[in-house]
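Student: what shape does this take:
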Amino acid sequence: MKMKKILILICSVFALNAGRAQDWHLSMYDAAPMYLNPAMTGVVEGEWRIHAHYRNQWNSVNFKPFNTGLISFDAPVGNWGFGGQIINYRAGIGNYNALQGLASVAYTIPLNKKRSHVITMGVQGGVTQKKVEYQLLTFNNQYTTQNGGGFDSNMPSNESFGGQSFITPDLNAGILYYYARQQSRLNPFVGFSAFNLLEPQESWFGSSNKLPMRFYIHAGTRINITETIYLIPKALWMQQSTFNELTLACDAGFYLKGSEVYVLGGLTYRNKDAFIATIGAKKANYIAKFSYDTNLSQLTPASNGRGGIEISFTYMHQKKDKKKVKVCPQL
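Tutor: Predicted structure coming up:
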């Protein structure tokens, strides 16, 4: 059974590489706003916002699973928004690691005097360092049939790596429309973002291999059912090269007047990939959420349905003069 799991995992990885799969992404994608769309930089109901995010994936089938860590900070300054984020991805027995640092700026354009119809535009720029410890990897050339067969680490792998790390530039951009009249029954929003605009060359062997652009379209609406209950049905469409993915979700919030806490929950379906359940809470300036992926892809026989966990934490520092707080999308 263990060998069956290994074979399924190996075949899946090769299939993804052949298809030039999408960049890694998050299940609670809009919990990390600048990761979703640079236009959301500085769209904060307060003086500033700090966000932390962690994801652990494929722990059930991989000795060293995929781990994603993210931390971001942003703040509004008039109609401008400024921020930055650091993301680190780590996976595999070769300690493959991608460290990305980005700075973001966005500009808000109110479409009416009441600032209820709003468009924001944003851009991100930075660098990504990718590295791997290929000395920890094993190759078929290091297996011998002599003396009964086996693995010999002293045998040459006959693989020629151009180096253990390289750095590529990053440039991303996005636009977002939202309706921010808080007393309204509906608060719709729609956004578009594009990543890897420079299509940088990335290769361990010095060959020509461009990282394709990645595109997001995200949309939804907050529905204020009552003064204490709301729903947010939403959708996310992602495309990178020939790969595309559709995510459908619905978030919900219930306000507990006695404790002044919003109880949060949500269900998400990522087409042919995963079913995700989310729980969390919001109190004053703090938001904490947890999600769990149930795997529905071709890896299900190996993973037994176990996908990944995510944890997110957000703190928004409120302005003392609430009359000057920026009106933001009710996500």
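Student: only C-alpha atoms from now on, for both contacts and neighbour counts.
Tutor: Noted.
Student: residue ranges of the helices in the stretch 201-331 of the chain, please?
Tutor: For the stretch 201-331 of the chain, the helices defined by DSSP state H, counting those that start in this stretch occupy 300-303.
Student: now the strands for it?
Tutor: Assigned by DSSP state E, counting those that start in this stretch, the stretch 201-331 of the chain shows strands spanning 214-224, 229-240, 243-256, 261-270, 274-283, 286-295, 306-317.
Student: can you list these in JSON lines and add mean neighbour count and distance to G84?
Tutor: Compiled in JSON lines, the strands of the stretch 201-331 of the chain are given as follows (neighbours: other C-alpha atoms under 10 Å; distance: least, C-alpha to C-alpha, whole Å):
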{"stretch": "strand 214-224", "mean neighbour count": "21", "distance to G84": "20"}
{"stretch": "strand 229-240", "mean neighbour count": "19", "distance to G84": "23"}
{"stretch": "strand 243-256", "mean neighbour count": "17", "distance to G84": "26"}
{"stretch": "strand 261-270", "mean neighbour count": "19", "distance to G84": "27"}
{"stretch": "strand 274-283", "mean neighbour count": "19", "distance to G84": "23"}
{"stretch": "strand 286-295", "mean neighbour count": "20", "distance to G84": "19"}
{"stretch": "strand 306-317", "mean neighbour count": "20", "distance to G84": "15"}
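Student: let's see this one next, to set against the first:
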Amino acid sequence: MIIISKVVALRPNLKTMLENSTILTKRSFYWGVWMLICLLYSTQSSAQDPRFSQFYANPLQLNPAMIGAFEGQFRFTANYRDLYGSILANKPYRTMTAGIEIKSPVARRDFATFAISAMRDRAGESNFQRTRLNIGGSFMKQLDGGRFGRNGQFLVVGAQLGAGQRSYNWNDLWFTEQFDANTASVNYGADSGEAFERASTNIFLDFNAGLLWYALFDENMSVYLGGSMHHLNNPSISLLDNPMEKLPTKYVIHGGAELPFNDNLSFMPAVAFLSQGTSMSTTVGGNFRYRNRDWKELAIRAGLWGHVANKLDSGVGIDALIFTTILEMERWNLGISYDVTTSILSVANNSRGAFELSLIYVHPGGSRQYRVECPNF
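Tutor: Prediction:
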């Protein structure tokens, strides 16, 4: 974790704070608290991974064993998350991921899959950026069931090896030594009193591994359970040549099911528990999936989710409600979700949290050998 010993403020908000310094309202107080939390996020979140509300639509970031868990030969996934754009309109916390998987049969009922994925995000006024590139693979073993995995069980083991880097733009921050109390202004040319040796970390190696089990009972009935460990090697992420500042291992347990009401309507509950360092969070909820056979390969999902996390002081609480809609087409899935803030931060951002998009494309392949039944995640 990067600790800045001085009080830091952000440039674009200084003028507004000074012009309104004689008017202290409850809302401006919460705004100040909000900006402090944004600063803490940009300095402390360096030791944590970004989170996605549509975790089930971001398989390569959730669990390496999700590599290859699709019905086809080739899969492309892309995700975009915009956090707190209502407050930080110019520089919200933006996270983007993309991944490609290619699957190949290695035995009559087993498959091997190769994957490559990338993640990049940028947070707030300090332009804190994280970049990561992973290559990975998985092996899928059919434990029982019929041909193409009908009414069967599967076990998947996966791993990823990657490289990452993190960076800040220190020029976008100012420190107490640069503030002139006589003129109530900031002298950006003055010495900040901070010795920043570099603006980016060394490129570090990263290793992830995971397991996934799933069972199929019918076309619209399945269950799955998975677990993964990320950053097993605890790479150093220090900007200050501090060998003790390492990226803590992230532990993930996730599971879900599809439970049919009838031929057209089913319910898809799911949960994901994440623990990394001192941070713990759980996203739980479900989508209703409606499919009319007259629509052929078209289906629609809609659902509600809750995000529970440990608070800054103590205890746990629900900090967001997540509304989701997903459109399924023959080869495409397009998802959209919105996080409504329910914690005390809702006073500052009017409950407007994160906006998220997901896109999945699956190519079925030209041969029946690529056909293997998988759950609807």
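Student: TM-score of the superposed pair?
Tutor: Overlay of the two chains. TM-score (TM-score structural alignment, normalised by the length of structure 1): 0.93; 329 aligned residues with a C-alpha RMSD of 2.0 Å.
Student: need the counterpart of P212 of structure 1 in structure 2.
Tutor: Residue pairing (TM-score structural alignment): P212 of structure 1 is matched to P248 of structure 2.
Student: ok, now which ones touch its match?
Tutor: Contacts for P248 of structure 2 (C-alpha atoms under 8 Å, 6 or more residues apart in numbering) come out as A47, Q48, H231, N234, Q276, G277.
Student: among the strands of the stretch 201-331 of structure 1, which comes closest to K4 of structure 1?
Tutor: Comparing these by their distance to K4 of structure 1 (C-alpha to C-alpha), the top pick is strand 306-317, with 16.3 Å.
Student: so which bit of structure 2 is the closest one matched to?
Tutor: Taking TM-score structural alignment, strand 306-317 of structure 1 hits residues 352-363 over in structure 2.
Student: what sits up against the matching stretch?
Tutor: For stretch 352-363 of structure 2, contacts defined as C-alpha under 8 Å, 6+ apart pick out 52-54, 57-58, 70-86, 320, 331-341, 346.
Student: mean distance, it to its aligned residues in structure 1?
Tutor: Following superposition, stretch 352-363 of structure 2 is found to deviate from structure 1 by 0.6 Å on average (mean C-alpha distance after the TM-score superposition for structure 1).
Student: that stretch: how far from the chain's middle?
Tutor: 11 Å (C-alpha atoms, centre = their mean, to the nearest Å).
Student: next one: stretch 163-172 of structure 2
Tutor: On C-alpha atoms, centre = their mean, the centre of stretch 163-172 of structure 2 falls 19 Å from that of its chain.
Student: stretch 282-292 of structure 1 now?
Tutor: A distance of 17 Å separates the centroid of the chain from that of stretch 282-292 of structure 1, by C-alpha atoms, centre = their mean.
Student: that one maps to which residues in structure 2?
Tutor: Per the alignment by TM-score structural alignment, stretch 282-292 of structure 1 matches residues 328-338 in structure 2.
Student: so N37 of structure 1 makes contact with G174?
Tutor: Yes - the pair N37 of structure 1 and G174 qualifies as a contact (C-alpha atoms under 8 Å) at a distance of 5.6 Å.
Student: shared neighbours, the two?
Tutor: G122, G191, F192, S193.
Student: so what does the last one match up with in structure 2?
Tutor: Under the alignment (TM-score structural alignment), S193 of structure 1 pairs with S228 of structure 2.
Student: is that match in contact with L211, as I believe?
Tutor: Yes - contact criterion C-alpha under 8 Å: S228 of structure 2 and L211 qualify, at 6.3 Å.
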